[in-house]
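Trainee: A predicted structure for the sequence below; I have some questions about it.
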Amino acid sequence: MFISVIIPTYNPDQSRLIKSLQGLKEQSFPLNEWELIIVDNNSAPPVELNLSWHPNHQIIHEPEQGLTYARIAGFNHAKGNIVIMVDDDNILHRDYLQNAMDIFLSNPDLGAIGGRSIPLFENTPPFWLQEFYSALALRDMGESVITTGWENLYPDCAPIGAGMCLKMEALGTYMHKISNGNKIITDRTASSLASGGDNDIVIEILRSGWRVGYFPTLYLQHIIPVQRMQTGYLARLLYSTNKSWVQLLENQGINPWAKMNKIAAWLRKMKGWFAYAAWKNPVQYIKWRGACGHFDGLADYK
């Protein structure tokens, strides 16, 4: 089997991207058994990197803005049986590729797997930040392996986008949906913190009969800069995440909530301001903005 590592990037922070590449350079998995694909998602200036250390690398360009479009471009260029999605601020543990290969070989029914995403803070975080780790793509579910199949709801053990490992065969249903012109969950863009593209992939894989799972031996560090620890950023992030989540579930036909009109959403947001005591501290304000995103998602979907 052969692995394709895909790193989408847009106007990357050079130091973080270099750390991500250094983590890949130090992988225990043989270099000639995996390829490296950097997807430049319309950066200005274009991404230029010295990748001479890797015998099988390429930098491709995807002009359509959005993380999902960049990932799809990577999938279309990948030659591997296994695809590993790495963000440009992820540092994989040196055995990540090897462990991913071993897990798939030992579990032929798995279509997507992920593991632990541990924060590497560039500055001291506020004491309350841990409340929002999941929104920052940070998680640690412990030392036990957890796997599941499709049960008509999104499983807690499903892999997150950072470090997600996919069997190319299992991606077939998702790629078929995309090629047939179905709605694409576009995920992050230059001006939006929307999300859900990785969840959309997982749902399609589950619905086509594959299992997914959490494996603690898959370990990465996620670099968190000071800008992502600020109240304003986290409020926008949680708003966009919750709104996107409603829209994703509606798109997949598994939305459990009734839609509401815009006036009802406005009233719920006003009520929520007091219910969350949003004026008291950053945590309550951020949670309130997350609730606002949920209500606006219910008001916006068709």
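Mentor: Yes, it's here.
Trainee: from here on, just use CA atoms for contacts and neighbour counts.
Mentor: Fine.
Trainee: how near is the nearest residue to residue 251 once chain neighbours are set aside to residue 222?
Mentor: Spatial nearest neighbour of residue 251, chain neighbours left out: residue 183 (7.9 Å); criterion: Cα to Cα, 6 or more residues apart in numbering. Separation of residue 183 from residue 222 (Cα to Cα, to the nearest Å) stands at 29 Å.
Trainee: does the residue nearest to residue 251 belong to a helix, a strand or coil?
Mentor: Of the three states, residue 183 takes coil according to DSSP: H, G, I helix; E, B strand; the rest coil.
Trainee: second structure for comparison follows:
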Amino acid sequence: MKHTRPAGVSVLICTYNGAQRLAPTLEHLSQQKLTLGIPWEVVLVDNSSTDNSIALSTACWQRYGAPVPLRPFRQPIPGKNYALEMAYDEARYEFMCIVDDDNWLNNDYLQVGFDLLSRHDAIGLLGGRSIGAFEVPMPLWFPKVSRSYAVGTPVLFTGNPPRLLTEAGPITQGALCGAGLFMRHAAWRLLQQADFQSLLNGRIGEKQLMGGEDDELSYAVKLAGYEIWYTPTLCLTHFMTKNRLTKEYVPRIIHSFSETFTRLSVYRRLAYNSTIDYSQVYPWIKDFIYLTIRTFSMRNLLKYLKLRFKDDIEYLLIQEQFYIWINFMKEFNETRLNYIKVKNMQQRARLLYKGNNQ
């Protein structure tokens, strides 16, 4: 495995108006316990903020003892993907850890990630689990949508036939959560060399909540030939601000997934249905018919009507299936072309991966 960066950890934080969230995040980072001699750093990318995120972060880091360098950058183009790509380019070390500005890492987090990535060269991405912390009392409805908020244990499968993954190991089905995600820099460089182009924009501030970039990254790295790993020993706390715990915010975060579902389905079909040639129109027509039958089933419609007049989160989850169907229909022609583009990228990446490991 070819590495051009030295062994160590670059913590990547991308923030938009995160001045009020960054202080505890940096405080937890400053308490990381690593074996003497393991170098690490913090790369902070301000993604078009209008507050004093960088100035506050620099002051906080100094107050917490500045155990390693904190290197701030500004990305004027809105969108989390653009901020992350800048962070990848600026990272000095081979192992990168993506930390959101509301993530509080356990004090052994970086050490656990460093050890696993050092022992297993085939790991391209490594993720863990999270628990929630709340600025206000946790709403009763929150457990129903906790995974939409990146809280809890991701639903991941391994083996053939697939079984739920509950211990450390490689993943055969599912995608890792972006919060606290470790990425090998060699995997990112390989994707760049293979001309990987994201099908998503990522979140843009609080106005556009389109996410899915962590799912896309998981699928892309796996398609390139690397292994994707999960370990429960990686644990962080995801802090929920009160403005994200309102009944007005929930529909936005739930419906944001319907906007990316169709584009991410391209990756899923390549990863799990590689024997079917989705560069042709017929398989997509077949899938659309199946999705239509499932979405408009009598059971689904009756449940939808039953919950329609209740103030219930489950109503939103069923409504989401209709949004997915609409977006699938709207992006039908574009999706097949996206499939061809991603498949070509996969072929280039696999050749590069094979060449790097001979």
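Mentor: That came through, no problem. Computed from a predicted structure; not experimentally measured.
Trainee: just give the TM-score of the two.
Mentor: The TM-score (TM-score structural alignment, normalised by the length of the first structure) is 0.86; 291 aligned residues with a Cα RMSD of 2.9 Å.
Trainee: just to revisit the earlier point, the residue nearest to residue 251 of the first structure and residue 294 of the first structure: what is the separation?
Mentor: With Cα to Cα as the criterion, residue 183 of the first structure and residue 294 of the first structure are 20 Å apart.
Trainee: mind telling me what residue 24 of the first structure corresponds to in the second structure?
Mentor: With TM-score structural alignment as the criterion, residue 24 of the first structure lines up with residue 29 in the second structure.
Trainee: state whether its match is indeed within a helix.
Mentor: Yes: counting by three-state DSSP, residue 29 of the second structure is part of a helix.
Trainee: count of residues packed around the residue lying closest to it once chain neighbours are set aside?
Mentor: Counting by Cα to Cα, 6+ apart, residue 29 of the second structure lies nearest to residue 105, which is 6.5 Å off, once chain neighbours are set aside. Neighbourhood size, residue 105 of the second structure [other Cα atoms under 10 Å]: 25.
Trainee: enumerate every residue touching the residue mapped onto residue 105 of the second structure from the first structure.
Mentor: Matched to the first structure by TM-score structural alignment, residue 105 of the second structure sits across from residue 92. Taking Cα atoms under 8 Å, 6 or more residues apart in numbering as the criterion, residue 92 of the first structure is in contact with 20, 23-24, 163, 219-221.
Trainee: so which bits of stretch 68-88 of the first structure are buried?
Mentor: The neighbour-count check on stretch 68-88 of the first structure (16 or more other Cα atoms under 10 Å) flags 68-75, 78, 80-88 as buried.
Trainee: how far off centre is it?
Mentor: Centre-to-centre, stretch 68-88 of the first structure and its host chain are 12 Å apart (Cα atoms, centre = their mean, to the nearest Å).
Trainee: ranges for the strands of the stretch 201-350 of the second structure?
Mentor: 227-240 (DSSP state E, counting those that start in this stretch).
Trainee: quick revisit: can you put the contacts of residue 92 of the first structure in TSV and add distance to residue 267 of the first structure?
Mentor: TSV is the format used below for these (distance: Cα to Cα, whole Å):
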residue	distance to residue 267 of the first structure
20	45
23	48
24	49
163	39
219	43
220	42
221	41
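Trainee: ok, and the most crowded of those?
Mentor: So for the contacts of residue 92 of the first structure (other Cα under 10 Å), the most neighbours sit at residue 163, 30 neighbours.
Trainee: residue in the second structure paired with that residue?
Mentor: Residue pairing (TM-score structural alignment): residue 163 of the first structure is matched to residue 180 of the second structure.
Trainee: correct me if wrong: the match of residue 24 of the first structure contacts residue 107.
Mentor: Yes: with contact defined as Cα atoms under 8 Å, residue 29 of the second structure reaches residue 107; the gap is 7.4 Å.
Trainee: skipping its backbone neighbours, what lies nearest the residue nearest to the spatial centre of the second structure in space?
Mentor: What sits nearest the mean C-alpha location of the second structure, by Cα atoms, centre = their mean, is residue 214, with 2.1 Å. Setting aside the residues directly before and after it, residue 214 of the second structure is nearest to residue 178 in space (Cα to Cα, 6+ apart), at 4.7 Å.
Trainee: kindly report the same for residue 135 of the first structure.
Mentor: Residue 135 of the first structure's closest residue in space is residue 238 (Cα to Cα, 6+ apart), at 6.5 Å.
Trainee: can you pull the contacts of the one you found?
Mentor: 135, 286-287, 289-290, 293.
Trainee: so residue 74 of the first structure touches residue 41, yeah?
Mentor: No: the criterion here is Cα under 8 Å, and residue 74 of the first structure misses it with residue 41 at 10.6 Å.
Trainee: quick check: neighbours shared by those two?
Mentor: Counting by Cα under 8 Å, 6+ apart, the residues touching both residue 74 of the first structure and residue 41 are residue 8.
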